[in-house]
Structures are given as structure tokens and as C-alpha cells.
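In: pasting the sequence and the predicted coordinates here, then a few questions.
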Amino acid sequence: MKRITEEDPQYWDTQTQISLNNEQWYKVNTEIVKQRLNQTEGSHMLQRMVGCEWDDETGDINGWVQYGFDGEDFIAFDLKTETFVAPRSEAVITKHKWERSGEAVRQKNYITHRCVEYLKKYLKYGQSTIMRKELPLVSFLQKTPSSPVTCHATGFYPDRAMLFWTKDGVELHEGVDPGEILPNHDGTFQMSVDLDMSHLSSVPPEDWGHFGCMFQLSGVPDMPTKLHPDLIMSNAKKNTDAVTVGVAVAVGVLVVALLLAAGFVVYRKCKAKQLTPPPSEPDVDKVLMKAST
């Protein structure tokens, strides 16, 4: 928007005036629709949705103009036939009136020209944000050996991505439970898809490589990740590792205790030798007396 306002300093003023004009249009037409539907009392809502699509590879353009009243479809513009579609009888009068007045031509011109021009401009000025792509970190998760294996992808952008399980490169549908795309705190996204472990119960671990998880994001190469038992992070492995570490620590503590005990015994013996007084010198007189006897 900063680039757009630099190019067109009157942009906000122009858009404000358009919105004020639309306000008057909505007031008038809301009253007309209320009378057509015989709902002249209470609060009501008239809605308008306009949009366009442009394929930068083929140049194809598609678009829509739809009107709703109190949350239900009232009338819509069909770009292919350049006519209006009235899903309810009360809108037929509007359909004929707009087609006779040339409204269909104006709507087509807006979709195929002005809307697409703005779309291209927004893509150009916001390319660093709108067109950026970030690839995810893909992991395999499992709560218990009997739980489903979850393929989890996080850190990707934008959110228009697909994640699914495959076998020998072909997408799996049976036993698969896809999750929703969720936002991360840093503006990227995450998603996951579960695979029922019963489908792998008869498959030896060395053949798990036939299964994999595929991440797809438009504009970047596919990211396949083969399944392998060693790649699965699970609570069971954490518990096993914790027990192993605990046993190792306990053994280490016992060894240290034994070494300390042995050292203490040696120390006591050495200390005892130091504290025992040296034998006294022999009594010469007694020795002589014994010798003479």
C-alpha cells in the first residue's frame, strides 16, 4: 500500500469517495430488496462480493460479482455467459433490469480490466511478502506403538499447501486422517496427517520405506519423506531412553559408591598404621639377663 500511495497520492481520497457513493447505493437498494421480499421491518443486510483471478502462465481470467441479502444468495453475475443469475424469483426483476441497462457489460469490464490491473499491481508491489515461499520441517510423530503415525510439517509459507501419505509414490486414502492448517507464532503455518498403524502391522520395518509423506507447495519442487522406524519420534522412545539413562546413572552411582567405600577402607588401614606407635627399643638389661640365663 505504501508503494501504491507513492505512485498515486490521491489513492485514499479516491477510495474514500467511492465508498461514500457505495453507501448511498446500498441504502437505496436495501430498501428495494426489502420491498421485493416483503421484509420492510427490522434490520437487514445487503452484501456484495467481487473478485477476480488471473493465471500468470496462461493469461486466463475469471471473476465473480455476487449479491446476498441476510446471508442468502440474491443475484450473481456469470462472466462466461455475461448474464445475471437469479436464484430466487424475487430477483428476476433485477436480472432483467440490469441486463437491459448494460450492467453486464460494465461488470465484465471491471473484472477483466480494472480488477486484474489492481491484482497485478498488488502482486508487483507486495512480491516480497505475497510471493514468498518457505519450506517446512517434516517429522514423524507417534504417541505409542499402537497409535497412528503422524506426519507433521511446520514452518511453511504460504498456507496453500498439501500434505498426504503415499505408498510407492501413490497417494493413500484408506486409514488416513488429514488435519487442518494452523498458524505458527512467527507467521508461518503447520499441518499434519495421520496414518492408521493397522495398515503397517503386517509390514516388516525394513519395508516401511515404501510408505512416505509428501509435502506440496505451489511453485516449489515436491518434498517426499520416506518413513523409517528410526525417524519416528514417540513418547515410548523417550520413556525407554529415560529408563536407559536412569539405569546408567544408577549403575554409575553404585560404582562410584563402591569405589569410595574401597578407598575409605584403604584409607582407614593406612591411617591405622600411621597412628600405631612404633615398637619401643628393646630393654638392653632384660636382653642381657635373658641371654645370661
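Out: All right, it came through fine.

In: C-alpha from now on. contacts and neighbour counts both.
Out: Fine.

In: residue closest to the middle of this protein?
Out: residue 190 (1.2 Å; Cα atoms, centre = their mean).

In: using the three-state scheme, assign that one.
Out: Three-state call for residue 190 (DSSP: H, G, I helix; E, B strand; the rest coil): strand.

In: next, count neighbours for the closest residue to it other than its chain neighbours.
Out: Leaving aside its sequence neighbours, residue 190 sits nearest to residue 154 (Cα to Cα, 6 or more residues apart in numbering; 4.1 Å). The number of residues packed near residue 154 is 20, by other Cα atoms under 10 Å.

In: pretty sure residue 154 sits against residue 138.
Out: Yes: using Cα atoms under 8 Å, residue 154 is in contact with residue 138, at 6.7 Å.

In: take the one below as the second:
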Amino acid sequence: MKDLMLLLLFCHVVSPVKHSLKFFFTTSSGAKKFPDFVVVVLIDEVPTGYYDSISKIPEAKQDWSQKMLEDDPQHLEWYTQKCLSTQYSYKAHIDILKQQLNQTEGVHIFQRMDGCEWDDETGEVNGFIQFGYDGEDFLAFDLKTLTWIAPKPQAIITKHKRDRDRPHNERWNYYLTQGCPELLKTYLDYGKSSLLRTELPSVSLLQKTPSSPVSCHATGFYPQRAMIFWRKDGEELHEDVEHGEILPNHDGSFQMSVDLNLSSVTPEDWRRYECVFKLYSVKDDIVNKLDKAVIRTNWVSLSEFPAGPVIGGVVGLLLLLAVCITGVFIWRRKNNDSSSSDPSSVKDAALN
């Protein structure tokens, strides 16, 4: 149930030098065995808070966020009231949208993402709020003009209504540019031992088969503000490479990889290639030279295959199988002989 984050339909890229606070509100209609309202709070993409319409109680997802709620009961009350009021108002929103779009059946999802980013080096702040419906952008707030953007014709009515409410838009502007960044800084102060930590990864070269691309894989790094790439003769490569996404590990760290296609590279030129991992909070890069001796793989060439022991093992298994089969035939034969001598054996078998 709490894996609702898999349903979050917005995508917002985090700059390498920025911290972020994001609130995801999700209202659903027609979904069975699922809360019809869920809130997820992310700090630097790390889940720190959760709320749903079943429990109706905000839940801290990190030790430090739990301590923050304990130290500031008013903040917990603010969260609770924010979630409850939004829950009931968004239930009405999704009902109105279903009527406007003539939708009487099926599962429908209405979402809001709001929050801010703060650059701890330059002090630059950027706020954002977006609405989505059934997986598509529905409405977004323009901080420069304090007006709303409607990418869908169905959102035009809502856009005009919100544009006319200037005081409400001013409040959004204040929250996104001042209130949210201050809240983010408070969170970062409470969670600095976790959120501001630095962990270097283990970097390996992997290859499935001799003809497969070589993958440079980094795992166990934190924070996620990192990049990994291949370079040749000191220059970053953009051709014959494929970048993977940054993925979370179970321990809160991250992993990522980049593949290099070597189909047109001669063995003599391998030494000209190297994989570079860069963590933005660390000065020195991790560099791995392309070397066949260090590539980890799960394939074995025929020349390296231990044919003798394997053949011997196979022969032994065949002999054992032959003995077992012979024993089965002998056992059946003895049972058939005994059955033929006892007429009641068929009845006994049927009863058993």
C-alpha cells in the first residue's frame, strides 16, 4: 500500500548543486484496496513523511524527521490539518473533473506536486507547483507572472478561475519562494547526518558476454548528485555509450551505470578508454581504466572450461540414473507379482 510512490507521475530533475523539498498529493477514484488519498514528502528525493486517508495520521519515515515532529508538536498539527483539508477538497476536485469529462467508471487519479529547490552555494531558490490528471499534466503555476498554465483544453476553465484569484496566487508565491525554502533548511539541519553525508561508491566493470557492451557500474554512493561517463584519450564520449538511470538501493544509497559498445574498438585501443565517476560533493573523481583483466563476468570461454571434471561428473550421474531406473523396474516387477497373487490388493489400493 505504501508503495504508492511508484504511481507518482511527475518528473522533476534535480540540479547537481541543489537541495529539494517536494510534497506529492494523490487522490484516486475507483481504486480498490487502496487509500483514496495519499501524501508523500521527499527531501532530496528521500522519503521523509507519509499520510493516507485510512490512518489519517502523519507518519515520519526517518529517525530525524520523527525527532523533528516530537520537538515541534505544532508542526505535526500543521501537517495533520494540511493533509485533512486537502483530502476533502481534492475529493471534490476529482468528482468535478469526472463530471466535466463525462467519466462515470474506471480508475482516475488527480495529483499535485509542490515544493522548492535551494542552491546551498548560490542561495538561488526555485518554487514549483503542478497538477496532473490520469497521468498527464493538467495545470502549472508560473512564478514569474503569478498566473496558471493550462496544457490541456479541459483545464482552461480552472486556469481562468485561479488567475482571477490574485490574493491566493500571492500566497502561493510567498510559500514557494520563502516559506518552503525555510522549511527545507530546517529539515536539512535536522537530517544533516543523513541527508548531507557523503559516501563513495564501489565501481566495477561488468560484461555479460565477450560481444556485449562493457558496463561501468557504481553502487553505494550518496548523495545522488553524481554522474558517470566513459572517455577516450581524456575526452568524454557521447557516441556508442548508453547511460542508465540513477536507482535507489535498499540502504538509502544509490547506483548508476553507463555502457560502452566496443564492437568497433580494437583490443589495442582498449587502453585509451576509461570510466569516470564524479560525486559533486567530492573533489577527486574515481577513474577505472578499461582493462580486460579487471572486467567481472559470468561467462567462461571453452578453453577455460574444466572439461575433465565436468565430463566425469556427468558420467557418474548417468550411471547413478541407470541404477535408479533399474531399481524402479525391479520394484515394480516385485509389486506386480505380489498383486497378482492377492486378489484383494486392487480393492486395498482403491481405498488408499
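Out: All right, it came through fine. Just so it is clear, the model here is predicted, and its values are computed rather than measured.

In: please tell me how far the residue nearest to the centre of the first structure sits from residue 141 of the first structure.
Out: Residue 190 of the first structure sits 14 Å away from residue 141 of the first structure, taking Cα to Cα, to the nearest Å as the criterion.

In: quick one: contacts for residue 37 of the first structure?
Out: When contacts are counted by Cα atoms under 8 Å, 6 or more residues apart in numbering, residue 37 of the first structure touches residue 90.

In: any idea how far it lies from residue 76 of the first structure?
Out: Distance from residue 37 of the first structure to residue 76 of the first structure, by Cα to Cα: 17 Å.

In: equivalent analysis for residue 259 of the first structure, please.
Out: Counting by Cα to Cα - residue 259 of the first structure and residue 76 of the first structure are separated by 88 Å.

In: in the stretch 1-150 of the second structure, which spans are strands?
Out: Remark: strands assigned in the stretch 1-150 of the second structure by DSSP state E, counting those that start in this stretch are 18-29, 37-43, 46-52, 59-60, 108-119, 125-133, 136-142, 147-149.

In: now render these as TSV, adding mean neighbour count and distance to residue 159 of the second structure.
Out: Below are those laid out as TSV (neighbours: other Cα atoms under 10 Å; distance: least, Cα to Cα, whole Å):
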stretch	mean neighbour count	distance to residue 159 of the second structure
strand 18-29	22	19
strand 37-43	22	24
strand 46-52	20	28
strand 59-60	19	33
strand 108-119	22	15
strand 125-133	19	11
strand 136-142	20	7
strand 147-149	20	6
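
In: residue 165 of the second structure: which of these is closest?
Out: Between residue 165 of the second structure and the strands of the stretch 1-150 of the second structure, the shortest gap by Cα to Cα is with strand 147-149, which sits at 9.5 Å.

In: now the closest one on the first structure. Mean distance?
Out: Compared with the first structure after the fit, strand 147-149 of the second structure shows a mean deviation of 0.9 Å (mean Cα distance after the TM-score superposition for the first structure).

In: mean per-residue distance, the next helix or strand after that strand versus the first structure.
Out: Counting by DSSP states H and E, the next helix or strand C-terminal to strand 147-149 of the second structure is helix 156-164. When the first structure is overlaid, helix 156-164 of the second structure sits 2.3 Å from its aligned residues on average, using mean Cα distance after the TM-score superposition for the first structure.

In: helix 156-164 of the second structure vs strand 136-142, what angle?
Out: Between helix 156-164 of the second structure and strand 136-142, the angle comes out at 20 degrees (axes from the mean of the first three to the mean of the last three Cα atoms, to 10 degrees).

In: what's the matching range in the first structure for helix 156-164 of the second structure?
Out: Alignment of helix 156-164 of the second structure against the first structure: residues 92-100, by TM-score structural alignment.

In: which of the residues in the matching stretch are buried?
Out: Neighbour counts using 16 or more other Cα atoms under 10 Å place 92, 94-95 of stretch 92-100 of the first structure among the buried residues.

In: what residues are up against the nearest residue to residue 23 of the second structure once chain neighbours are set aside?
Out: Among residues not flanking residue 23 of the second structure along the chain, residue 41 sits closest, at 4.8 Å (Cα to Cα, 6+ apart). Shown in contact with residue 41 of the second structure (Cα under 8 Å, 6+ apart): 21-24, 47-50.

In: residue 152 of the first structure versus the counterpart of residue 253 of the second structure in the first structure, what's the distance?
Out: Taking TM-score structural alignment, the alignment pairs residue 253 of the second structure with residue 188 from the first structure. Distance, residue 188 of the first structure to residue 152 of the first structure, by Cα to Cα: 14 Å.

In: ok, residue 38 of the first structure next?
Out: Counting by Cα to Cα, the separation of residue 38 of the first structure from residue 152 of the first structure is 53 Å.

In: so which of those two has more stuff around it?
Out: Between residue 38 of the first structure and residue 152, counted using other Cα under 10 Å, the more crowded position is residue 152 (20 against 10).

In: all helices of the first structure, in order?
Out: 2-7, 11-36, 92-100, 103-109, 116-125, 127-130, 235-275, 284-292 (DSSP state H).

In: returning to that earlier point: and the residue nearest to residue 190 of the first structure, what's its match in the second structure?
Out: Using TM-score structural alignment, residue 154 of the first structure pairs with residue 219 in the second structure.

In: quick one, what contacts that match?
Out: By Cα under 8 Å, 6+ apart, residue 219 of the second structure lies in contact with 201-203, 253-256.
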